[in-house]
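Participant: structure for this input, please:
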Amino acid sequence: MASLQRSLGRTQTAQDQISSGKQLRRPSDSPTGTVTALQLRGEIRANQKYSTNADDALGRLGAMQDNLQDSTVLITKVRELTLAAVSSGGSSTPEANKARAAEVEQIKGTLVQYANAKYLDRPVFGGFTPDASAYDDSGAYVGEDSGQTMRAIGPNAKVRVDVRGPEAFGTDYLVDDNGQFVDEDGALIPAGSPPVANPEQLFKLLDKVVAAMRSGDETGLNASLINIDKASENMKSTLSEVGARYNRVTQMKQSAEDRLMSVSSQLSDIEDVDLPKAIMELQFQQTSYQAALAATAKVIQPSLIDFLR
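Facilitator: Got it, this is the predicted structure:
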């Protein structure tokens, strides 16, 4: 009878494995396997979070990348208009320069829109600002200029997913011929005071270009050309950095997804049942149980009471 109960228990175990699809249903089934499964599950959750963070980072960096690229094109257009305004000949008449000034004003409005680009309803160039925009309508920076937005995209791997407005569109500081920061009056600014080493603020620069075009100030336009080139170089440098971050996040996301597949496969090997093997085991246990029943019937012969019944 004890053998029959053990055989029946093994049959029930095989049947439970087939119905659940799991060979680990409780820690007592395999203490070592249970510990390994828990560790693998923790790693799966971590890699899933890395992948989610990478998706968020790609969204933010992609929004910045697109707007910076479009801004670079517009800055190039401003340079062409400024260069045409200082050129000698019939094309640099006061009327033509006024038309160019109007076009530069429209370009400035478009650039302000790019500078206020949003991702998930937050300005990507606004830093930690809780406001809905990084720049006001005049082009003045109203975002938060401290701190960095980071995302964990792998074990001990974090990447910055923001670019503050002054880094891309310039600061309110100027750079003299010696490469030192000065204010608008030419006074030297102490080292470490400017938030970033950028050229003149782009939107103020455009205002100067517009004023110089309308007044026919050729000297001012020539000076603005130099600052426009600096702004363009700074924008391209920022775009290059954002692109490098984007590539790194893409690589880390792929790495996290590959690791996730590998760990999931390992977890399946530990937890999941081998269905063909389990079906064969169930059939074997059923046959064994039937044979045990037949053997028991021969050992325990019917008594006289059984015949009387």
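Participant: all contacts plus neighbour counts: C-alpha atoms, from now on.
Facilitator: Fine.
Participant: run the chain-centre distance for stretch 268-278.
Facilitator: 36 Å (Cα atoms, centre = their mean, to the nearest Å).
Participant: list the buried residues in that stretch.
Facilitator: Neighbour-count burial for stretch 268-278, counted by 16 or more other Cα atoms under 10 Å, picks out 268, 270-273, 278.
Participant: any chance of these in a markdown table, plus distance to Arg41 and secondary structure?
Facilitator: What follows is the buried residues of stretch 268-278, written out as a markdown table (distance: Cα to Cα, whole Å; DSSP: H, G, I helix; E, B strand; the rest coil):
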| residue | distance to Arg41 | secondary structure |
| --- | --- | --- |
| Ser268 | 11 | helix |
| Ile270 | 11 | helix |
| Glu271 | 11 | helix |
| Asp272 | 13 | strand |
| Val273 | 17 | coil |
| Ala278 | 24 | helix |
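Participant: Proceed likewise with the subsequent sequence, for comparison:
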Amino acid sequence: MRITQGMLSNNMLRNLSKSYENLGTYMDQLSTGKKVNRPSDDPVVAMKGMNYRSQVTEIEQYQRNTGEVRNWMDNSDAAMDKATQALQRLRELALQASNDSYEEGQRENIAEEVDQLKQHLVNIANTSVNGKFLFNGTDTNNKPVTTDAAGIVNKVSTNDRAVTIQVANGTDLKSNINPSQVFGSNLFADIEKFSESLRSGQGNEALQQSIANIDTHINNVVNERADLGARMNRLDLIENRLGEQEVIAKRIMSSNEDADMEEVIMNLKTQESVQRAALAAGARIIQPTLMDFLR
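Facilitator: Next up is the predicted model:
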């Protein structure tokens, strides 16, 4: 086959274009730190990268969900701790009032503190975090306990439906407690009955019954806290697992799509040398003409 001047020129231009393309690829890798910057660079790597990114995004969403569950549980546990303290103080007052040496005026003072503790428990039952009432099940927009102007509880509408949040693939975790076991209508009715018995001068039998009722409510709170604590321990395990999965997923994603910068720099330097050589060779393709010899 006869090699013409035009063929040499076309080949030179095609090779220079390919060389520029390779040089641009390495410069893109160097500036972005990625092996591929468009799917056409390597369809297999691009497809795997989409799958790995979806996995990382899913794990990050589960971590946000566990944060929401943690918020519910921590605030619920803190509230029940305060409720336990209030109930224990009510029991102490009941024991003090059962002492026959206490006079009517002193029991009236105890009744005043009992009323204040009841209001404190009402406030705890109506605990709201981020605009959501924690102790009303799925009905998070409404207070579970309401009182009248005199502080008498006139409505207790605790909702026991579970608030579940997905914290892992196929794993839903209950984030709330059963509020009726802790802040049910019996709790406030028993406290008001206790206060009334102090003011009306009822005997020790009524006070002993109040002590027994308070003990029952304390046990209810302790049992709910124990159940909540077990779920908090499980949440710890799930959070640790998600943290490990995030590290693994990001490492695999990085291995798939991140460029080896040392290798990229070496390839770029090599390609620059090739480019200079191609330009030097191309300059010699234009052969001397007859006019060059006639000068």
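Participant: and the TM-score between these chains?
Facilitator: Superposed pair, TM-score by TM-score structural alignment, normalised by the length of the second structure: 0.86. Supporting alignment: 278 aligned residues with a Cα RMSD of 2.2 Å.
Participant: which one of the buried residues of stretch 268-278 of the first structure is nearest to Thr32 of the first structure?
Facilitator: Proximity of these to Thr32 of the first structure (Cα to Cα) peaks at Ile270, which lies at 10.1 Å.
Participant: for the equivalent of that closest one over in the second structure, what are its contacts?
Facilitator: With the correspondence set by TM-score structural alignment, Ile270 of the first structure lines up against Asn256 in the second structure. Under the criterion of Cα atoms under 8 Å, 6 or more residues apart in numbering, the contact list for Asn256 of the second structure reads 45, 48-49.
Participant: in helices only, show me the residues you listed.
Facilitator: Residues of the contacts of Asn256 of the second structure located in helices (DSSP state H): 45, 48-49.
Participant: ok, back up a step: including distance to Asn22 of the second structure and neighbour count, could the contacts of Asn256 of the second structure go into a markdown table?
Facilitator: Formatted as a markdown table, these follow (distance: Cα to Cα, whole Å; neighbours: other Cα atoms under 10 Å):
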| residue | distance to Asn22 of the second structure | neighbour count |
| --- | --- | --- |
| Val45 | 18 | 16 |
| Lys48 | 23 | 15 |
| Gly49 | 22 | 19 |
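Participant: tally of neighbours for Ser138 of the first structure?
Facilitator: 12 (other Cα atoms under 10 Å).
Participant: surely it is in a helix?
Facilitator: No. Read with DSSP: H, G, I helix; E, B strand; the rest coil, Ser138 of the first structure is coil and lies in no helix.
Participant: measure the nearest residue to it once chain neighbours are set aside to Thr11 of the first structure for me?
Facilitator: Nearest non-adjacent residue to Ser138 of the first structure, counting by Cα to Cα, 6 or more residues apart in numbering: Phe203, 7.8 Å away. Separation of Phe203 of the first structure from Thr11 of the first structure (Cα to Cα, to the nearest Å): 79 Å.
Participant: repeat that for Glu218 of the first structure.
Facilitator: For Glu218 of the first structure relative to Thr11 of the first structure (Cα to Cα), the value is 96 Å.
Participant: again, but for Ala294 of the first structure
Facilitator: Distance from Ala294 of the first structure to Thr11 of the first structure, by Cα to Cα: 17 Å.
Participant: would you map the strands across the stretch 151-300 of the first structure?
Facilitator: Under the criterion DSSP state E, counting those that start in this stretch, strands of the stretch 151-300 of the first structure are mapped to 157-160, 174-175, 181-182.
Participant: export those strands as CSV, with columns for distance to Gln285 of the first structure and mean neighbour count.
Facilitator: Shown next, in CSV, are the strands of the stretch 151-300 of the first structure (distance: least, Cα to Cα, whole Å; neighbours: other Cα atoms under 10 Å):
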stretch, distance to Gln285 of the first structure, mean neighbour count
strand 157-160, 52, 15
strand 174-175, 86, 22
strand 181-182, 85, 20
